[in-house]
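Q: quick one: sequence and predicted model below, then my questions.
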Amino acid sequence: MHANTLNFSAGPGALPASVLAKTREAIVALPETGLSVLGMSHRSDWFLAILDEAERNIRDLLGLSERYAVTFLQGGSSLLFATVPMNFATPAFAPPEYVISGYWSARASAEAGRVSGHRIVWDGQRTGFRELPVLDRLDVDARAAYLHYVSNETIEGLQFSAPTGDLPVPLIADMSSDFLSKPLEVERFGMIYAHAQKNLGPTGVTVALFDREMLERIPSGMPHILDFRTQIAHGSNYNTPPVFAIYVLTLITRWLRDDIGGLTQMQYINEAKAARLYDLFDEMGDVVTVHARRPWRSRMNVAFTFGDARLDRAFLDLAETRGMSGLEGHRSLRGLRASLYNAVTPEAVEALCETVSEFALQRA
């Protein structure tokens, strides 16, 4: 199995083999233009068509109505942690509310605190970030500008279930690590954003969906480049966008539509992959510890440990001899982590499970 197939990195993550092949060809020369995608003008007819297709494919995959604007931003979630409150935390509303469920949502909350007042409505630090709240049961101030959360915590391996109840304020979600991994009721959200380097392609582009009513809340006098309306009005082409990243994102959406068969089928595949690995860990008892408690386990990121830094290092060494990469845990949590993004195949997960089983037997 090729090393690209055995990439369990949390990001940049694995890409589908067919997308890699098309990307390799495009770096030398696009079939449509004869020029390298790395040298294509963002004002060319070819790229304008790519922008149109990328938006259309996302709309089709999600069944997205015209109530929502789609745009392609830069700066990743780290920039949006600041620009979301800059655009929406206005004096007309009470301070926005934040759920802290792990490392990245804590970063989002801290950045919002630099921009405006905000309130932490739930903090999972007391449990070591091992569980999650039910969003529609939180004590949310109905006057708040919005409620912000991170749908999947990549470091701790926690994933929210889709919200089902009504919330009194707009819901804003960072879905960077599970966007387009399953169907989604976008109508429950005021805004969704997701940087690409998990399920959508290489780094450099962030997809953002906006309920158009939210855009009416943005105050005047915002710097143009930081005003979400600017990017929407200019069709994601206000300043030079990341042409290469958007092109690969478009290939990914084609792959999801044509090769996978849509998001329902993608969800089925992802759930089966995660179940295979979690079931193995559960069968192994005390040999392996999964960080997240069972009801909140992520289908995208599995954080685990053999209980000892030396054992974790020995497992990494064995996995590397099998061509596997990206299994180190985040520096804040350590241990191990297997990311099972869309492009990670069931065969790759099976290879990982076989390696885990062999490692455990060697130390039994």
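A: Ah, there it is. Numbering: from 1, shown residues only.

Q: from now on I want contacts and neighbour counts done on CA atoms only, so please keep to that.
A: Will do.

Q: quick one, helices of this structure?
A: Per DSSP state H, the chain carries helices over the ranges 17-28, 45-62, 76-88, 103-115, 212-215, 228-233, 243-254, 263-283, 309-321, 346-362.

Q: any idea how far L336 is from R310?
A: Note on R310: its distance to L336, by Cα to Cα, to the nearest Å, is 12 Å.

Q: so those two - more neighbours on which side?
A: Taking other Cα atoms under 10 Å, R310 and L336 do not tie; L336 has more neighbours (23 against 11).

Q: the residue nearest to that one when sequence neighbours are not counted - how many residues pack around it?
A: Closest residue to L336 apart from its sequence neighbours, by Cα to Cα, 6 or more residues apart in numbering: G329 at 4.1 Å. Close neighbours of G329, defined as other Cα under 10 Å, add up to 21.

Q: and here's the other structure:
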Amino acid sequence: MTMSKVINFAAGPAKLPPTVLAKAQAELLDYEGCGMSVMELSHRGKEFTKIIKDAEADIRELMAIPDNYSILFLQGGATTNFAALPLNLAGPEDTVDYMITGSWSKKAAEEATKYVKNVNKVLPKPANGFTEIPDKSEWSLSPDAKYVYYCDNETVHGVEFSTVPETNGVPLIADMSSNFLSRPVDVTKFAVIYGGAQKNIGPAGMTIVIIRNDLLGNAQAITPTMLDYSVMAKNGSMYNTPPCFAIYMAGLVFRYLIDNGGLAAYSKKSDAKSGALYRAIDGSDGFYRAPVEEKSRSRMNIPFRLSKEELEPVFLEEAAKKGMVQLKGHRSVGGIRASIYNAITEEEVSTLIDFMDEFKTTHA
């Protein structure tokens, strides 16, 4: 197998493990001798039935998901669930709490206002942009909220929760799109965990929803059938044709992670990679600057600026010449952003750090 020498630091769709891609390539034309491509399999056939059942079993093993939770493999992206969550878990006159720590939680709260009357913003308005998670003493949780919503890792601003928020018994919903499977999680602390697949799990086109079963069956009357979690749970994610190829790819990634030490091993790798990159930024005598407060820094998405912002396009151009791509910050904030999901190796992060040192020496 010939692989590109490019190091893909994209925020998503992101790099996939090369061995996973190689297996998919081998099965693309003829899946396990059945005479059909994996992309041609009927979602009702025995081959795909095994694929989806194995994928569910493996993610249950990876995350230690109890039997009283359903796992849904859905189309529509995480953003579709900005609407599905309030429609399934709250009534039009209810109160829901949203912890806004960046672009994605902000958009989720805005969408919720279409379906729920009282959307309470738990955190104070950020004074300097989304650069920190305010202390719990500043939170304004509603005692009667139907749920508390937060984004565990904000991809755009590089802010991540280091602990699970305490909600005093109110059901907790977490958007884990960009740190899914990067560390062990106690699923029992959550009512819902969900996220898009295109960061740590597989190709774009699928969202995984993990929902406690007692929360199913209470969707608002206006809820479209395709957004009703209970309908999807009763039909094993196959009320209609599911995102078959994305489920297949996710299953390969789940098995790959299990075979390579599980989430505890990848948590250590994430800590090592992000720690090394932050040390390089902080130790650059101000040439590079990480805008996020240290205790709120993401392990997955690391934004930084150069002291001379006019050098940032030069940095990106020279990095690309050395095979490091997709380092440009999100269009809403600019700067540089290195996304170092599970498939990015420690060696690749070291390559970036070496380049940063060279660039500083040349341009300081």
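A: That came through fine. In this text the structure is predicted, and so the values were computed from the model without any measurement.

Q: how close are the two chains, by TM-score?
A: Taking TM-score structural alignment, normalised by the length of the first structure as the basis, the two superposed chains have a TM-score of 0.95; 362 aligned residues with a Cα RMSD of 1.8 Å.

Q: check contacts around the residue nearest to L336 of the first structure.
A: G329 of the first structure is in contact with I155, A303, G335, L336, R337, counting by Cα atoms under 8 Å, 6 or more residues apart in numbering.

Q: closest to S36 of the first structure out of the helices of the first structure?
A: Closest approach to S36 of the first structure among the helices of the first structure is made by helix 17-28 (4.9 Å; Cα to Cα).

Q: which bit of the second structure covers the closest one?
A: Mapping helix 17-28 of the first structure onto the second structure (TM-score structural alignment) gives residues 18-29.

Q: quick check: buried residues in the matching stretch?
A: By 16 or more other Cα atoms under 10 Å, the buried positions in stretch 18-29 of the second structure come out as V20, L21, A24, E27, L29.

Q: which non-adjacent residue is nearest L180 of the first structure?
A: Using Cα to Cα, 6+ apart, the nearest residue to L180 of the first structure is L263, at 6.6 Å.

Q: ok, the one you found - contacts?
A: Applying Cα under 8 Å, 6+ apart, the residues near L263 of the first structure are L61, L62, L180, S181, K182, P183, L256, R257.

Q: picking that back up, using JSON lines, lay out the buried residues of stretch 18-29 of the second structure together with distance to L89 of the second structure.
A: Output for the buried residues of stretch 18-29 of the second structure, formatted as JSON lines (distance: Cα to Cα, whole Å):
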{"residue": "V20", "distance to L89 of the second structure": "36"}
{"residue": "L21", "distance to L89 of the second structure": "37"}
{"residue": "A24", "distance to L89 of the second structure": "37"}
{"residue": "E27", "distance to L89 of the second structure": "40"}
{"residue": "L29", "distance to L89 of the second structure": "42"}
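
Q: which of those residues lies closest to K295 of the second structure?
A: Once Cα to Cα is applied, the member of those that ends up nearest K295 of the second structure is V20, at 33.7 Å.

Q: for that closest one, what are its contacts?
A: Contacts of V20 of the second structure (Cα under 8 Å, 6+ apart): M249, L252, V253, Y256.

Q: out of those, who's nearest S230 of the second structure?
A: Nearest member of these to S230 of the second structure, counting by Cα to Cα, is M249, at 24.8 Å.

Q: now the contacts of G329 of the first structure in a markdown table, with distance to E350 of the first structure?
A: Below are the contacts of G329 of the first structure laid out as a markdown table (distance: Cα to Cα, whole Å):
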| residue | distance to E350 of the first structure |
| --- | --- |
| I155 | 22 |
| A303 | 17 |
| G335 | 21 |
| L336 | 17 |
| R337 | 16 |
